[in-house]
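In: Sequence and predicted model, in that order:
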Amino acid sequence: MSETKASEVDYDALLVLIECMEQMPPLSRQEIADLSANQHAVVERMVAAGEIWNQASSGPAFLSLDEGEFRNHLKAIDNDLGEQTAIVAESFARYLKVGEVPAPYYPWRIAIILRREKRPELEKRFLAAWCQHLPGGNGARYGQLVDRFRKLG
């Protein structure tokens, strides 16, 4: 894993994402359910065309890589604040549009990068914005994000 220092452009992009998340009211359970109903079309496309979820839902291209390539891609971008921010921004926009809950790995990486770069106030602000919208999900990492935010409290 390379230790790359985030640039001001990366921080600016993260601030834009945080401001967007702060200004957007959280979706209600009913709104999420209504949006998620649209995902039935994705399942139908998977069955009809023999596509995997990411192809049928037009998700990020890197999610369709084979396992080895995917792992290499994750390693290559692990400490890249700009890439992590772009992924979270895209997945958050997708969540607002179709109710697909974003994977917690990428916001976790943002928090780790910010901690390593000694930016606790920015980490806290990012986690507050994330947890406002996505305080839970399937998997332990969602809870770890909330716990991390609470510890910064």
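Out: Sure thing, it's come through.
In: okay, CA-based contacts and neighbour counts for the rest of this
Out: Noted.
In: which one is Arg141 nearest to, not counting chain neighbours?
Out: What sits nearest to Arg141 in space, not counting adjacent residues and going by Cα to Cα, 6 or more residues apart in numbering, is Pro104, at 6.1 Å.
In: Name all residues that make contact with the one you found.
Out: Residues in contact with Pro104 (Cα atoms under 8 Å, 6 or more residues apart in numbering) are 141-142, 145.
In: In strands only, show me these.
Out: Among the contacts of Pro104, none falls in strands (DSSP state E).
In: Out of the residues you listed, name the ones that lie in helices.
Out: 141-142, 145 (DSSP state H).
In: Can you flag the buried ones in those?
Out: 141-142, 145 (16 or more other Cα atoms under 10 Å).
In: Could you dump the residues you listed into JSON lines and include distance to Leu35?
Out: Output for those, formatted as JSON lines (distance: Cα to Cα, whole Å):
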{"residue": "Arg141", "distance to Leu35": "23"}
{"residue": "Tyr142", "distance to Leu35": "21"}
{"residue": "Leu145", "distance to Leu35": "24"}
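In: Nearest to Leu27 among the residues you listed?
Out: If you rank those by distance to Leu27 using Cα to Cα, Tyr142 comes first, at 16.9 Å.
In: correct me, but the closest one touches Pro135?
Out: Yes: Tyr142 lies in contact with Pro135 (Cα atoms under 8 Å); the separation is 6.8 Å.
In: So Glu22 versus Ala61, what's the distance?
Out: 28 Å (Cα to Cα, to the nearest Å).
In: Pasting the second one now:
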Amino acid sequence: MELKKCRIGEVDVILNCAGLWPPAKQRREMGLETAPLKPVTRVGENALQKLDALIERMNAMPALAAKEAAARQKTNRIDFIEDDEATIQRKLAELEADRSLSVLEDPGGIKQYDNDLAKQVEIVNEGLDGWERSGMTPTPYYSYRIAVILSKEKEVEREKDFLAAWCRHFSEVGVGQRYADLVKRARKKGAIPKV
């Protein structure tokens, strides 16, 4: 502990102290802590087959224009004033079905799956189910993780194929920075033409 500054007031004493703690490398050398484990990337032949099936699915799906996606979202939006009780219950059930249960209900959270290609593909597939039903764009985080995993594994052509298929559907309708990052990545990798 190092005293940085002190002030004596009329009724109190104010001390500013700095805790002196060695840098992480030195703490590890002294045995005070261990280095964080590097995440293990899990990419097996089964995961690659699932990814290929996902790419085929996206290529076979008709691409929705922004107006079509908005119309589909409007059709599936719940209007608690205009909709009758049966319609509200049906739409609530559909929204519940669109939730990614495989991740949201998992006590370990999404970070444990960051480098698991098969799990990322499963989550994106679930997002596509919701996209087809309600026009709600899937969360781009998992698609981004697929691209990162493929890049780490030097699966250049698969990454390009995946990004091209993904951008075909979501480059125009996805709103937010992660969607923009995916489009930028696709252009950089040559999966879609540069603007």
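Out: The structure has been received and is ready for your questions. Keep in mind it's a predicted model, so treat the numbers as computed, not measured.
In: Quick one: residues in contact with the helix ranked longest in structure 1.
Out: The longest helix of structure 1 (DSSP H) is helix 81-98. With contacts defined as Cα under 8 Å, 6+ apart, helix 81-98 of structure 1 is touched by 6, 9-11, 13-14, 17, 27, 32, 35-36, 38-39, 77-78, 100-103, 106-107, 109-110, 113.
In: Let me see the contact set for the residue nearest to the spatial centre of structure 2.
Out: Compute the mean C-alpha point of structure 2, and by Cα atoms, centre = their mean the closest residue is Tyr141, 1.6 Å away. Going by Cα under 8 Å, 6+ apart, Tyr141 of structure 2 touches Arg178.
In: With Thr139 of structure 2 instead?
Out: Here Thr139 of structure 2 is in contact with Gly127 (Cα under 8 Å, 6+ apart).
In: What's the match for it in structure 1?
Out: Residue pairing (TM-score structural alignment): Thr139 of structure 2 is matched to Ala103 of structure 1.
In: which ones are touching the aligned partner of Val156 of structure 2 in structure 1?
Out: Using TM-score structural alignment as the criterion, Val156 of structure 2 maps onto Pro120 of structure 1. Neighbour list for Pro120 of structure 1: 114, 152 [criterion: Cα under 8 Å, 6+ apart].
In: what number of residues lie near Lys118 of structure 1?
Out: Applying other Cα atoms under 10 Å, we find 11 other residues in the vicinity of Lys118 of structure 1.
In: Please apply the same query to Val175 of structure 2.
Out: Residues near Val175 of structure 2, counting by other Cα under 10 Å, number 12.
In: Secondary structure class of it, three-state.
Out: coil (DSSP: H, G, I helix; E, B strand; the rest coil).
In: measure it to Pro138 of structure 2 for me?
Out: 11 Å.
In: likewise Lys154 of structure 2?
Out: Separation of Lys154 of structure 2 from Pro138 of structure 2 (Cα to Cα): 26 Å.
In: what do you get for Asp181 of structure 2?
Out: For Asp181 of structure 2, the distance to Pro138 of structure 2 - Cα to Cα - is 15 Å.
In: Looking at these two, which has the bigger crowd around it?
Out: Pro138 (22 against 14).
In: wait, is the more buried one part of a strand?
Out: No: per three-state DSSP, Pro138 of structure 2 lies outside any strand segment and is coil.
In: From Lys152 of structure 2, how far out is the residue lying closest to it once chain neighbours are set aside?
Out: Spatial nearest neighbour of Pro138 of structure 2, excluding adjacent residues (Cα to Cα, 6+ apart): Gly127 at 4.7 Å. Counting by Cα to Cα, the separation of Gly127 of structure 2 from Lys152 of structure 2 is 24 Å.
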